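Undergrad: Any chance you can model this:
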Amino acid sequence: MSRPPAKATAKTAAKRPRRIPGFPPDPDRVEAIFERLARVMPEPKTELTFQDPFTLVVAVALSAQATDVSVNKATDKLFKVADTPEKMLALGEAGLIPFISSIGLYRNKAKNVIALSRRVLEVHGGVVPLNRADLQALPGVGRKTASVVLNELGIEPAIAVDTHVFRVSHRLKLVTGNTPDKVEDQLHQVVPPAYLPKAHHWLILHGRYTCVARKPKCAACVISELCPSRVELGG
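TA: From the prediction side, this is the model:
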């Protein structure tokens, strides 16, 4: 006589992955979204001005809660005076502040830029480390800043989740995560590998110029027909 199937115990139930409602999205739709973004933006890149890894790290660190435009205006003058860790350290906090005083949180950022310059000199021989662990050990460089640097330099297909990426990813129903870390993890799961290296820039630029926060430009959007949020957004 056959026995009825045993009920799942707490132990066996814990082994089963919990399915998240609405995730993952339809892979064909995701593929189509990035194919179209790639078509209109074949070579996306950061809008921050930089010359090398050091100036990139500084520019990205300064860009937290500030616009790229405001950072570029400041670094245009700053990098003419201090574009190496040695020169930045010689400038000091007091000398750096006048260059970046138009940027939000400039006092704390000045402190971090000088501290990271010192660490690059003392620990890394004046060369910016290009691996995640050492980058994130630099003062003022968190996961998002490290991801931007590693992605921009083609070292890692990282996705830095800022407000634009967070907003666009949710509007497109690519993710369900409620924190930047969860969104980052889910994007890595659903973005096709061929598009992953540039996905960060496509999502940022799309959010910055088309899928804007208050009045998204659905009529001019190349992926509007693939967007589940278009109706509720008024597009």
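
Undergrad: CA only for contacts and neighbour counts going forward, please
TA: Noted.

Undergrad: Can you give the contact residues for stretch 114-133?
TA: Contact partners of stretch 114-133, identified using Cα atoms under 8 Å, 6 or more residues apart in numbering, comprise 53-54, 85-86, 88-89, 92-93, 135, 138-140, 146-147, 150, 155.

Undergrad: buried stuff in that stretch?
TA: Applying a neighbour-count criterion of 16 or more other Cα atoms under 10 Å, the buried positions in stretch 114-133 are 114-121, 126-129, 132.

Undergrad: do stretch 69-82 as well
TA: When burial is assessed from 16+ other Cα under 10 Å, stretch 69-82 yields the following buried residues: 70, 71, 72, 73, 74, 75, 78, 79, 82.

Undergrad: And this one, please, so the two structures can be compared:
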Amino acid sequence: MNRAKRTEIFTRLRAANPHPTTELRYASPFELLIAVILSAQATDKSVNKATETLFAIANTPRAMFALGEAGLSEHIRTIGLFNTKTRNILKTCALLLEHHQGQVPRERAALEALPGVGRKTANVILNTAFGEPTIAVDTHIFRVANRTRLAPGKTPLAVEKQLLRLVPQEFLKDAHHWLILHGRYSCTARRPRCTDCCIADLCEFPDRASPTAPSLVKDSGDQPPHQTL
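TA: Next up, the predicted model:
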């Protein structure tokens, strides 16, 4: 995989989707933070369903903290690990009020100090809420980067560093969204849709013509996968 191939890959992904963004629904950095915390080991669809009613009554740290455990958990109980997420969100709200005037911080260290927020979540916030050129390597991006040989690595952090180094600067801010959407809808884990893939001729995945393909371990939020393709 060389620079010319990488440039062409992102040129095509941009042409197919000029303005990519997250599928989580949010109206503020705080709403995005809560949605991303909830999305660990959960689908965006399930998170959006829960936050639709939650954000209608509590879309600030103060209002959400005032719900308490019983009130908050009632809104998110359909989401996996909701008890742990409830406690983390309430602690996060308290810290935002105590140390950040109720605002979501823009610094990585401050974000990662919040309960329920790891490097991946911090990268999503920095990129999607604040426009920073970061890449949050989830299971989809990890899979795409390794399969295509775009930025191979044995851990999410290794892949992240490779992508930040190798993705041409003009594509870096939106690369996160292009790659996650490509992994979600085209380069899927069990049956990648190679025949309909807009970058198939650039991909270096040796089994791309096969009807099935190796899959990664199950996504585990901010926990790294333990194997590569």
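
Undergrad: Adding distance to residue 229 of structure 1 and secondary structure, write the buried residues of stretch 114-133 of structure 1 out as TSV.
TA: Converted to TSV, the buried residues of stretch 114-133 of structure 1 look like this (distance: Cα to Cα, whole Å; DSSP: H, G, I helix; E, B strand; the rest coil):
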residue	distance to residue 229 of structure 1	secondary structure
114	44	helix
115	44	helix
116	42	helix
117	44	helix
118	47	helix
119	46	helix
120	45	helix
121	49	helix
126	48	coil
127	45	coil
128	42	coil
129	41	coil
132	35	helix
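
Undergrad: And those residues, which two are furthest apart?
TA: Taking Cα to Cα as the measure, the buried residues of stretch 114-133 of structure 1 reach their widest spread between 114 and 132, a distance of 20.0 Å.

Undergrad: In structure 1, what residue spans correspond to helices?
TA: In structure 1, the helices defined using DSSP state H lie at 10-15, 27-40, 53-62, 68-81, 85-100, 106-124, 132-136, 143-152, 163-171, 180-190, 196-209, 230-233.

Undergrad: Tell me the buried residues in the last one?
TA: Within helix 230-233 of structure 1, the residues scored as buried using 16+ other Cα under 10 Å are residue 230.

Undergrad: Tell me the residue in structure 2 aligned with residue 28 of structure 1.
TA: Taking TM-score structural alignment, the alignment pairs residue 28 of structure 1 with residue 4 from structure 2.

Undergrad: rewinding a little: and of the buried residues of stretch 114-133 of structure 1, the nearest to residue 42 of structure 1?
TA: Each of these was scored against residue 42 of structure 1 by Cα to Cα, and residue 132 proved nearest at 26.5 Å.

Undergrad: corresponding residue for that closest one in structure 2?
TA: Aligned partner of residue 132 of structure 1 by TM-score structural alignment: residue 108.

Undergrad: how close does that match sit to residue 126 of structure 2?
TA: The spacing between residue 108 of structure 2 and residue 126 of structure 2, counted by Cα to Cα, to the nearest Å, is 8 Å.

Undergrad: next one: residue 106 of structure 2
TA: According to Cα to Cα, residue 106 of structure 2 and residue 126 of structure 2 sit 7 Å apart.

Undergrad: go on, residue 45 of structure 2?
TA: From residue 45 of structure 2 over to residue 126 of structure 2 (counting by Cα to Cα), the distance is 22 Å.

Undergrad: do the same with residue 51 of structure 2
TA: In this structure, residue 51 of structure 2 and residue 126 of structure 2 are separated by 21 Å, where distance is defined by Cα to Cα.

Undergrad: re earlier: mind putting the buried residues of stretch 114-133 of structure 1 in CSV, distance to residue 166 of structure 1 included?
TA: What follows is the buried residues of stretch 114-133 of structure 1, written out as CSV (distance: Cα to Cα, whole Å):
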residue, distance to residue 166 of structure 1
114, 30
115, 30
116, 28
117, 30
118, 33
119, 32
120, 31
121, 35
126, 35
127, 32
128, 28
129, 28
132, 22
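
Undergrad: In contact with residue 1 of structure 2, which residues?
TA: With Cα under 8 Å, 6+ apart as the criterion, the residues that contact residue 1 of structure 2 are 149, 150, 204.

Undergrad: Let me know the closest of the residues you listed to residue 135 of structure 2.
TA: The shortest gap between residue 135 of structure 2 and any of these belongs to residue 150, at 13.7 Å (Cα to Cα).

Undergrad: Was I right to think the closest one contacts residue 6?
TA: Yes. Residue 150 of structure 2 is in contact with residue 6 according to Cα atoms under 8 Å; the separation is 6.7 Å.

Undergrad: residue in structure 1 matching residue 182 of structure 2?
TA: Match for residue 182 of structure 2 (TM-score structural alignment): residue 206.

Undergrad: no wait, residue 82 of structure 2
TA: Taking TM-score structural alignment as the alignment basis, one finds that residue 82 of structure 2 is matched in structure 1 by residue 106.

Undergrad: swap in residue 201 of structure 2?
TA: Alignment of residue 201 of structure 2 against structure 1 is given by TM-score structural alignment, with residue 225 as its counterpart.

Undergrad: Contact partners for that match?
TA: Applying Cα under 8 Å, 6+ apart, one finds that residue 225 of structure 1 lies in contact with no residue.

Undergrad: Quick check: it vs residue 33 of structure 1, distance?
TA: Plainly put, residue 225 of structure 1 is 10 Å away from residue 33 of structure 1 if you go by Cα to Cα.
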